[in-house]
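Trainee: output the structure for:
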Amino acid sequence: MTAFVLVSGPFTGGWVWQEVVGRLRAAGCEAYGVTLAGMDGGGGQEVDLEAHIGDVVRVVDRVGAGEEVVLVGHDYGIHPVLGAADRRSGRVARVVYLDAGMPGDGDTALAAVPDAAAVEGAGADGLVPAPRGDGWRRWGSTAGLGEADLERLDRLAVPQPVRTLTQPLRLTGNPFDRPTTGVLCTANGSGIGMVELLVATGPTRYRVLADPRVGFFELDTGHWPMLSAPGPLADVLLRAAKDEGRRLSVPEHGGEFLLDVAERPRERRGRIDLHLPEADGPRPAVLFVHGGPVPSDQRPTPRDTPTFLGYGRYAAAWGVVGATVDHRLHDLTDYPQAAEDVAGAVELLRADPRVDGDRIALWFFSGGGLLSARWLAEPPSWLRCVALTYPVLAPPPEWRVVDPRFRPAEVVGASSPPVVLTRVGLEHAAFAATVEEFVTAAGKAGAELDVVDVPLARHGFETLDHTDETREAVERAMRSVGARLNA
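Mentor: Predicted coordinates:
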């Protein structure tokens, strides 16, 4: 028999699992919705993460010796779940990450809190006030929740002891040294396709997600599926216990750039790298702007990844200075900071004597596409072209905390510089919708738009999809940018 131990995110307790527990028990399983210390409305100012880990351990210890224990951690709940799994490694058969991050030894839950201002506003009593009404949206998508669900959250939620969010998680082993399942709530902004991209192009720590013991499911709902979709969630948990779920793999090419380009002299100047062509005199330049958000501790940083090393070298092969920038888009609230980093990189680039400062192109990727808004709205005379590759061009609904200045689809117009847009056919639905919004707006405004369609390519195709189609798309986009730089 399987015993599910269910641990919820901040401000909630075992009550939030009521419907899911009923369905799991009806399927013949044991199920326990855990109310952690201090989460019963009784205060708990001194409660910390270790206390919550102890709570989960005690539940595990009550489960019969012949039962397989599946620990389910939602949001913050993954921290005490991983701590308990570490302390009772011989008893835990599987860990389920339910719309949760990937904390490791030494990580705090605070690092992943979407509403840091709420935590900073914790009172002298050491408690973070529970959100109310629309405030729940700052902690995750409320898609799928009805008025009764939101009223229930408001009525039953309690303050979160701040020390549970600030005390580091301590682990003695690898969290992925056991069967693991990730359940992604797509309305909250993440799906299996995004995880595949991280495995293929992100930091090497994500490669563990391609372990055959790791499976994935998606739920088409918001961040509280135990309330918005208890039936589908229970079904997914039962399937996870049977070791079902989609498996991922590392691309055979190992994340290499899709074109074989020769290395060129590279010079590092602050946040930018210059890939220099074989040429006499000042040359036009293109600044490649990565997407994000990218964790501040990601290594290698974007400019040292195969994608941006590849683009920088490829530009240099075309006789153009290929510049790459590491900007500080680490969180959805960081767009203003990242925009200043890009502007500073442009100044450094234009001031370099090997660069023709009157012939510059800016090339944006993925979530970095929102940073193009400033340049599309008020283009300087030296900006010959803006290129966009699988971009985000308006904040998706779940990105509601993004500064309203970063909406390219709302500012593109006839006075914008020429735009070269590389559009992938296998795009994430939320991102594809923003691209279509931009294309429609550009058409109505009479903007100059060159669209490079890649029907069978995915977001991040440079390291995911090595095909003739994708190689031709990169060549065509570079040719289009080069023509405008040399016009």
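
Trainee: going forward, measure contacts and count neighbours with C-alpha atoms only.
Mentor: Noted.

Trainee: in stretch 229-245, what counts as buried?
Mentor: When neighbours are counted by 16 or more other CA atoms under 10 Å, the buried residues of stretch 229-245 are found to be 229-234, 236-238, 240-241, 243-245.

Trainee: all strands of the stretch 101-250 of the chain, in order?
Mentor: 127-128, 160-161, 180-185, 214-219 (DSSP state E, counting those that start in this stretch).

Trainee: re the thing from before, now for the buried residues of stretch 229-245: which two are most distant?
Mentor: Within these, Ala229 and Asp243 form the most distant pair, 21.2 Å apart (CA to CA).

Trainee: and Gly77, what does it touch?
Mentor: Gly77 makes contact with Val7, Ser8, Gly9, Pro10 under the criterion CA atoms under 8 Å, 6 or more residues apart in numbering.

Trainee: with Gly126 instead?
Mentor: Counted by CA under 8 Å, 6+ apart, Gly126 has contacts Gln45, Glu46, Pro161, Val162, Arg163.

Trainee: also this sequence, please, to line up against the first:
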Amino acid sequence: MTDFVLVAGAWLGAWAWDEVAGELRAAGHGVHALTLSGLAERQGQEAGQRTHVQDIVTEVERRGLRDVVLVGHSYSGVPVGQAAERIGDRLRRVVFVDASVPVDGESFLSGWPSDDVRRSIEEHDGFWPPLTAGEYAGQGLSEAQIAALVAGGTPHPGATLAEPAVLERPLAELPATYVKCLLDGDEPMPPVAVLLKSERWEGVTMDTGHWPMLSRPGELAQVLMRASAGRV
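Mentor: Reported below is the predicted structural model:
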């Protein structure tokens, strides 16, 4: 049995993993979907980048988990990648689902045209507002799935996006799988492309959009289980 710790991206909470979690549990695995501070049911809690890293480390240590597969989607790849280093021999593998990866000294907003996001955070009292229904178009989602994302999305604490990552050792040393969702672009971001050249990193693609936990939950669960076994 593997213990999967699932962390969704910006605006989302543990609820986004419900279908994937059900598939993993049915296969006999332990599943711990985590809502990061300041989001969903944890709105109102102050949060920065280091807070989110500690949220993940605390979840693993509090539950006494071992043989852990950490899964980070989108934004949460940044804190998940840092937490993966900090849990030591408890880690079996880290899986990045169409995610950003931490780069030492850089933030989630570094390395891509993020001026609009920074301006939006300033205009919304330090929070990044959730996407509207129209902004989810073209990502392989049904109307019901888009409605769930809109209803469940909460403003994302801007400090978590702007604070720099701190890596204790090269990310390429971690056993990792990167899942690229093709409707969100064919090519991974440059830092990911470099990491995929590492002997310890493997890549897999899914023919769906940026939120595969909703659009293809069964397929994503299979990808996660294969990754946990070192097979992609």
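
Trainee: please state their TM-score.
Mentor: The TM-score (TM-score structural alignment, normalised by the length of structure 2) is 0.91; 231 aligned residues with a CA RMSD of 2.2 Å.

Trainee: ok, back up a step: which of the contacts of Gly77 of structure 1 has the largest number of neighbours?
Mentor: Counting neighbours by other CA atoms under 10 Å, Val7 comes out on top of the contacts of Gly77 of structure 1 with 30 neighbours.

Trainee: by how much does the longest helix seen in structure 2 deviate from structure 1 on average?
Mentor: Ranked by residue count and defined by DSSP state H, the top helix of structure 2 is helix 49-62. Taken over the aligned residues, the distance from helix 49-62 of structure 2 to structure 1 averages 1.0 Å (mean CA distance after the TM-score superposition for structure 1).

Trainee: buried ones in that helix?
Mentor: Neighbour-count burial for helix 49-62 of structure 2 [16+ other CA under 10 Å]: Gln49, Arg50, Thr51, His52, Val53, Gln54, Asp55, Ile56, Val57, Val60.

Trainee: ok, stretch 152-165 of structure 1 next?
Mentor: Those would be Leu153, Asp154, Leu156, Ala157, Val158, Pro159, Gln160, Pro161, Val162, Arg163, Thr164, Leu165, for stretch 152-165 of structure 1 by 16+ other CA under 10 Å.

Trainee: how far away from the center of its chain is that stretch?
Mentor: 25 Å (CA atoms, centre = their mean, to the nearest Å).

Trainee: in structure 2, what range does it match?
Mentor: Using TM-score structural alignment, stretch 152-165 of structure 1 corresponds to residues 148-161 of structure 2.

Trainee: what lies in contact with the matching stretch?
Mentor: So stretch 148-161 of structure 2 is contacted by 10-13, 38-40, 43, 46-50, 52, 107-109, 121, 126-133 (CA under 8 Å, 6+ apart).

Trainee: what about 7 Å?
Mentor: 10-12, 38-40, 47-49, 107-109, 121, 126-133 (CA atoms under 7 Å, 6 or more residues apart in numbering).

Trainee: and what of stretch 33-46 of structure 1?
Mentor: Stretch 33-46 of structure 1 is contacted from outside by 5-7, 11-14, 17, 21, 47, 52, 55, 125-127, 158, 161, using CA under 7 Å, 6+ apart.

Trainee: circling back to that earlier point, narrow the contacts of stretch 148-161 of structure 2 to those that are buried.
Mentor: Among the contacts of stretch 148-161 of structure 2, the ones that count as buried by 16+ other CA under 10 Å are 10-12, 38-40, 47-49, 107-109, 121, 126-130.

Trainee: among the residues you listed, which ones are in helices?
Mentor: Counting by DSSP H, these contribute Gln49, Ile121 to helices.

Trainee: please, where are all the helices along the stretch 301-450 of structure 1?
Mentor: Using DSSP state H, counting those that start in this stretch, the helices of the stretch 301-450 of structure 1 run over 306-317, 335-351, 373-377, 408-411, 429-445.

Trainee: closest to Leu169 of structure 1 out of these?
Mentor: helix 335-351 (29.2 Å).

Trainee: so which bits of the closest one are buried?
Mentor: Going by 16+ other CA under 10 Å, helix 335-351 of structure 1 has these buried residues: Tyr335, Pro336, Ala338, Ala339, Asp341, Val342, Gly344, Ala345, Val346, Leu348, Leu349, Arg350.

Trainee: looking at structure 2, which residue lies furthest from center?
Mentor: Glu123 (25.4 Å; CA atoms, centre = their mean).

Trainee: state the distance from that residue to Val117 of structure 2.
Mentor: According to CA to CA, to the nearest Å, Glu123 of structure 2 stands 10 Å off from Val117 of structure 2.

Trainee: any idea what His210 of structure 2 aligns with in structure 1?
Mentor: For His210 of structure 2, the residue aligned by TM-score structural alignment is His223.

Trainee: pretty sure that match contacts Thr142?
Mentor: Yes: with contact defined as CA atoms under 7 Å, His223 of structure 1 reaches Thr142; the gap is 6.3 Å.

Trainee: more neighbours: which of the two?
Mentor: Each of His223 of structure 1 and Thr142 has its neighbours counted (other CA under 10 Å); His223 has more, 30 against 23.

Trainee: of the buried residues of stretch 152-165 of structure 1, closest to Gly482 of structure 1?
Mentor: Gly482 of structure 1 lies nearest to Leu165 out of the buried residues of stretch 152-165 of structure 1, by CA to CA, at 49.7 Å.

Trainee: report the separation between that closest one and Gly77 of structure 1.
Mentor: On the measure of CA to CA, Leu165 of structure 1 and Gly77 of structure 1 end up 11 Å apart.

Trainee: can you check Asn188 of structure 1 too?
Mentor: Asn188 of structure 1 is 17 Å from Gly77 of structure 1, by CA to CA.

Trainee: what is in contact with Glu123 and Val117 of structure 2 at once?
Mentor: Counting by CA under 7 Å, 6+ apart, no residue touches both Glu123 of structure 2 and Val117.

Trainee: and stretch 336-356 of structure 1, how far from the chain's centre?
Mentor: Using CA atoms, centre = their mean, the offset of stretch 336-356 of structure 1 from its chain centre is 26 Å.

Trainee: that one corresponds to what range in structure 2?
Mentor: When structure 2 is aligned by TM-score structural alignment, stretch 336-356 of structure 1 has no counterpart there.

Trainee: which SS state does Phe4 of structure 2 fall under?
Mentor: Put simply, Phe4 of structure 2 is strand when judged by DSSP: H, G, I helix; E, B strand; the rest coil.

Trainee: count the residues that sit near it.
Mentor: Neighbour tally, Phe4 of structure 2, other CA under 10 Å: 29.

Trainee: Arg25 is in contact with that one, correct?
Mentor: No: in this structure, Phe4 of structure 2 is not within contact of Arg25 by CA under 7 Å, at 9.7 Å.

Trainee: who touches both of the two?
Mentor: Val31.
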